[in-house]
Structure formats: structure tokens, C-alpha cells
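> Structure of the sequence below:
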Amino acid sequence: AIIDTRCFQFDFVFEANDSQECVYQSCAFPIVDKLFEGYNCTILAYGQTGSGKTYTMGSEETVQDLVRPTAGIIPRMVQDIFRNIERSSEFCFRLSCSMLEIYNENVRDLLGRRDALQIREDVQQGIFIKNLTEIPVQSLKDTLICLEEGCRNRSQAQTAMNLKSSRSHAIFILNLNKTAADESTSVKARLNLVDLAGSERLKKTLAEGDRLKEGIKINEGLLALGNVIAALIDHSSTKAHIPYRDSKLTRLLQGTINYETSLTI
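Below is the predicted model of the structure:
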């Protein structure tokens, strides 16, 4: 019997048989142009554990997987970024990547030493991670090698709902520097590709000990993210308080989730 009904509004709903290419063209491809125009952009994969976030993002793609029709958003997006770079003769480009995870409210570098890192802020850089590894990349292959390494270092564990559950929020970061050939203008932009840990009801996961602690921290971060997004879409006042400091996740994304940036969920 139907106990209750609820209505939800979406910009778009994909069908079960829609391809990875279809999802990419609809959700991510338009972001490439915004990045080259100088906008900071974020793509978030959100959903219950085991719902296909990592598959959709392509967070575990390898260099060998690139030609597969099932390749996810990240490799497709990187490929189009380099295509744009190759087509432009009026500008010089530098592209670099970093990858981090937020595990139990600690920020870890997935491409370097995994000591807990500190979030900092200054006038020039805005929000940044002190001592986060940043690797220059000159090709799609270079970038996917970094992605592979980062994914190998990501925290995972088995739960009752997922045999290989991501226990952290992972962020793959691309920094684009665009300079005119005559050096008259320069633009910097950042792309955050975020594979969130799965939202889950702790009772269903049968978690205890470390798994229980991880689940609590995951849900706290997701709640904080939801509160930030809710505050941003409340058009009653652009001066309303946005609770970025409620979690490491929202604090990290502060520079790329605001009124002047592009966000896709």
C-alpha cells in the first residue's frame, strides 16, 4: 500500500538505458567551455552507497580503459580539455592536477604523503590546501596516471550494503592557467570533480567500530553540503550566511560553490 507521496523537481532525469556518453554530453561537456572562460566549476556525484557514483564519474578509469564506451565523466572531460588546448593558438595553457580525500574529517593527499593537511585561506589564493601535491600534466595519459594512483590510495572498506564502499569524499582537481600569447591577459580556473562517499542509513550498513565512525563522519559532511546548497539556492538574500565552515568538505569547496561559480550535481 502507498503510505505517502512526495514530489521532487529535477532539471533532467536519465533513463536506465542512457549511455555514459549521453550523461557526459548533458551534464559535463558544457562545463568545459565555462572552465576555459575562467569560471571555477564543480561536478558532484551524490547518492546512496552502491548507486554508481564512481562508475558515472569514471574515478577508477585507467589508461587502458579510455577507449571503452563505458568511460565516465572524468576521462571524457580531460580528453575534451586537451582538445580545446590543441585547437587554440592564441593562448598558452598550463594544466595541473591534484587529488585528495576527506576521511574522518581529515584531508589527505592521494598523490603524495598521506599526512593530514591543513586548509588555509589568503587574499591571493583564496581557499587552498597547504602542501597539497600538484602535478603538471601535458596529456590525457599523464592525467589518467595521476587519477589511477589517487584511486589506489583512497580509503575503502566492506559494509553490508557494498563490498567495496568508498569511506571518504574524493576530489580530483584540475587547475587551468590560460595566458594570451602576448602575455596581455591571464586567467586561472579550477575544476573540482567530486566522488562523494555514499549516503547511508547506519542501521542498514550494520556498521560498528571504525566503520560506524566513518559512516557518522560521512553523513555529517553530506548534511553540511546539503545545508550549503540550500542556503545558496535561497534567493531571499544574497547576503545570507552560508555555513561553509560546518565541515572540511564544504570549507574546501567554498571557492567553487558560490554565487559566481558553476555547480552540477
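> only C-alpha atoms for contact and neighbour calcs from this point on.
Will do.
> show me what contacts the spatially most central residue of the chain?
Centroid-nearest residue in the chain: Val194, 1.6 Å away (criterion: CA atoms, centre = their mean). Shown here is Val194, whose contacts under the criterion CA atoms under 8 Å, 6 or more residues apart in numbering are Thr42, Ile43, Leu44, Ala45, His169, Ala170, Ile171, Phe172.
> That one in helix, strand or coil?
In three-state terms, and counting by DSSP: H, G, I helix; E, B strand; the rest coil, Val194 is strand.
> Over to Arg94. Which of the three states is it?
When the structure is split into helix, strand and coil by three-state DSSP, Arg94 lands in strand.
> Please generate a structure for the following sequence too, so the two can be compared:
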Amino acid sequence: SIKVVVRVRPLLEREIEKSPECLVDIDTDKSIVLRPGGDLLKARKYREAQRFMFSKCLWSYDRRANVPYADQNTVFTEVGLEMLENTLNGYNSCVIAYGQTGSGKTYTMMGSDEEDGLIPMVCRQLFKRLNQQVDSKIQVKVSFIEIYQENVFDLLGRGNKLRVRENSERVAFIENLNEYNVSDSQETMRLLNKGLENRTTAETHLNKQSSRSHSILTVTVSQEKFDPATGSLVKLKSNLKLVDLAGSEKFVASDGLDKIRQQEGSRINKSLVTLGRVLTILSEKPNQKTVVPYRDSILTWLLKDNIGGNSKTSMIACVSPIDYDETLSTLRFATTTSKIENQVLINKE
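Below is the predicted model of the structure:
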């Protein structure tokens, strides 16, 4: 099954002044409770608190005695370490950060100037582990794209619009995408930072630095080693996709802003609605005749293998502690995702 981890973010600076009520609680490390606020008119139809169960619930809202505080290292321990093991053992892996605008997805994945996020930690540890392997021939390649308004752009290239195509095995690939050979984590981080500078961000009512595109960093690891037991050369090839989705948002988040922001919001929501539709169909265990609309969106087309095929996938669902409607929507989305089972194979020759 797709592993789902929920993370509750702390209050933002502009929220602290209003002293809002915290609507979520974690009563066990796998259970999160969402309560309608006392003065919340929209939540009247949900009179009772709702409980959701996931693989792990991480509390980053505040430091309190009865709940362990989850920092960036905790996220790496719960999600990153497992993905590293999968990649090194020849499995395709994927981590997807999902949530509303301003829920902490980019901070969780990329980090800040003070603290590294999941992606820098994974890249550093990957090379640390690969360097410990003697008797192996290793090659690591990196590519970094963004999907902006349903178009693919190479964040490490010249910013040209790229085409998505399918190979003979019906696997989607991006034509003319730059892939770079990297030999250490410093080189990888330099490419990552270059790509982040090119990523499309803008201010909305919900977030000063809102990601207006979905980004996908792909790390492809090829290993060749001699297996004395069989007397043969074994090749393992795996790819690790680290996906930072643009935030889901209601139209009100871009209402009153210029038309470009509104258009971005509608395109973001279109791809996320398609993602939700695909995940719902997959969660119902479809048969071979069921048509899954992967190609209705560039995002789902490129993530086809990760959400419904050969990949060990985890989702980090980032939630706000004070926004009832959006948090409920995210938790329901995450519940659907947790019901999906992928058929995973080691990529071995």
C-alpha cells in the first residue's frame, strides 16, 4: 500500500497575532482528530470530531509534553530512510508532498536556510551509502522539472517547453529532458538550488511565497556488481522521484489578484482534481478493463507508475491546524491514497 504520513504545521507569523483555535489533535502516533471550531459556521453539519488513521502522524504545531515534536530529522527518519533503502535495493520509489497552499509542503521537502528538508537529506545520505559500497560500479543521474499551467519545463535547462511522450512499453517520458551525471551530494545540491531559482512562485492571499507549479526531482541510480553465488554480473536500476505539488486552494485564495494568479490556481486545481479522480479509481481496486484517466493531466501521466504501478510510494499530507475545510479535504484525500496497492518489482538484470 501507499504509505501516508500526515504532518501538522505550526502557526505562521501572520496567524499568531489572531490567536486562532487549534482544530487538530494527535492522540496516537497513527491517529489524528479534527474538530469543528466553536465559532465555525461552515462546520455545523459536522457536529462531532472526526478521526483518521494513517501510517504515521507527525506533530510540528508546538512542543507539548504528551506528543513528540516532529522536526525535519523526524520526517527523514519516518519517510526518507525507507525510500533510501528501496532505491539502493533496486526498487522504484516516490515521495509526494500534498496539501493546501501554505501548509508546509515546500518546507518539508526543501527546508529553509536554517534547516534542510527531506530532499537535501536524502541526497546527502544516498551518496554516503553509495560510497560505502566497494566492488560496485555506480552511476547517478539527476533531472528536475516543473509542471506549470499543464506544460513541462526543464528547471535545469533553458526553460523551453518540453513534450511528454510514451515509449513502446507505454511508459511516459519527457522528450529532450536534460539529465546530469552527478558524483557527490554537493554537485546534486548545486543543481537542485539552480532548479529552485527557476521555479515559478508568487504571492497569494494564503501564502507570500506560494509554489505555482508542481516540481519533480528524479534521481536515477544504476548499480553493477558481481554476484559470486551465481557467478554473474547483476545490474540494478532504480529511480527515486521527489514530488512537491503546488498547493490546492479555493478560488478565494486568488480572488482579487491578477488574472495570471487566477489562471494558475484553476490549472493547479485541474491537475489535482484529476489526481484525486485517478487515486479514487485506483483505491477501488479496478480490474483490467477499467479505464484510469492518467492522460487527463500531465501530472498523473508522469506519475502513472508511482501511483498505480511499479513503485514504493509515500505521501506526506501537510495540514494546517486552523483551517477546518481544507484540512478535512486533505485528510480525506490522504485516506483514499492509503487504500491503493502497487505491484512492486526489483529492477534487476
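> Could you quantify their similarity as a TM-score?
TM-score for the superposed chains, counting by TM-score structural alignment, normalised by the length of the first structure: 0.90, backed by 258 aligned residues with a CA RMSD of 2.0 Å.
> Tell me the residue in the second structure aligned with the residue nearest to the centre of the first structure.
When the second structure is aligned by TM-score structural alignment, the residue opposite Val194 of the first structure is Val243.
> What distance do you get for its match to Met110 of the second structure?
Counting by CA to CA, to the nearest Å, the gap between Val243 of the second structure and Met110 of the second structure amounts to 10 Å.
> Also Lys208 of the second structure?
Noted for Lys208 of the second structure: a distance of 16 Å to Met110 of the second structure, by CA to CA.
> returning to what we had before: quick one: the residue nearest to the centre of the first structure from Asn153 of the first structure, how far?
For Val194 of the first structure, the distance to Asn153 of the first structure under the criterion CA to CA works out to 16 Å.
> do Arg245 of the first structure as well
Per CA to CA, Arg245 of the first structure is found 26 Å from Asn153 of the first structure.
> Over to Thr205 of the first structure?
Counting by CA to CA, the separation of Thr205 of the first structure from Asn153 of the first structure is 23 Å.
> likewise Ser184 of the first structure?
Here the distance between Ser184 of the first structure and Asn153 of the first structure works out to 41 Å (CA to CA).
> Confirm Gln179 of the first structure sits in a strand?
Actually, residue 179 of the first structure is Thr rather than Gln. Yes: applying three-state DSSP, one finds Thr179 of the first structure inside a strand.
> list the contacts for the counterpart of it in the second structure?
With the correspondence set by TM-score structural alignment, Thr179 of the first structure lines up against Glu224 in the second structure. Contacts for Glu224 of the second structure (CA under 8 Å, 6+ apart) come out as Ser136, Lys137, Ile138, Leu233, Val234, Lys235, Leu236.
> ok, now Arg165 of the second structure?
When the contact criterion is CA under 8 Å, 6+ apart, the partners of Arg165 of the second structure are Ala172, Phe173, Ile174, Glu175.
> will you turn the residues you listed into CSV that also has secondary structure and distance to Leu299 of the second structure?
Below are the contacts of Arg165 of the second structure laid out as CSV (DSSP: H, G, I helix; E, B strand; the rest coil; distance: CA to CA, whole Å):
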residue, secondary structure, distance to Leu299 of the second structure
Ala172, strand, 11
Phe173, strand, 12
Ile174, strand, 12
Glu175, coil, 15
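> ok, and these in the first structure?
Of the contacts of Arg165 of the second structure, the ones still in contact in the first structure (both residues aligned by TM-score structural alignment, their matches' CA atoms under 8 Å) are Ala172, Phe173, Ile174, Glu175.
> quick one: which of those is nearest to Thr274 of the second structure?
Using CA to CA, Ala172 is the member of these that lies nearest Thr274 of the second structure, at 16.8 Å.
> Matching the closest one against the first structure, which residue comes up?
Counting by TM-score structural alignment, which is the criterion used here, Ala172 of the second structure corresponds to Ile127 in the first structure.
> again with Ser55 of the second structure
So, by TM-score structural alignment, Ser55 of the second structure is matched to Asp11.
> Asn104 of the first structure contacts Glu214, correct?
Yes: using CA atoms under 8 Å, Asn104 of the first structure is in contact with Glu214, at 5.9 Å.
> Give me the common contacts of those two.
Counting by CA under 8 Å, 6+ apart, Asn104 of the first structure and Glu214 have no common neighbour.
> hey, which helix is longest across the first structure?
The helix that spans the most residues within the first structure, counting by DSSP state H, is helix 210-233.
> Next, the buried residues of that helix.
Judged by neighbour count (16 or more other CA atoms under 10 Å), helix 210-233 of the first structure contains these buried residues: 211-212, 214-215, 217-222, 224-225, 227-229, 231-232.
> Return the distance of it from the chain's centre.
Mean-position distance between helix 210-233 of the first structure and its chain equals 15 Å (CA atoms, centre = their mean, to the nearest Å).
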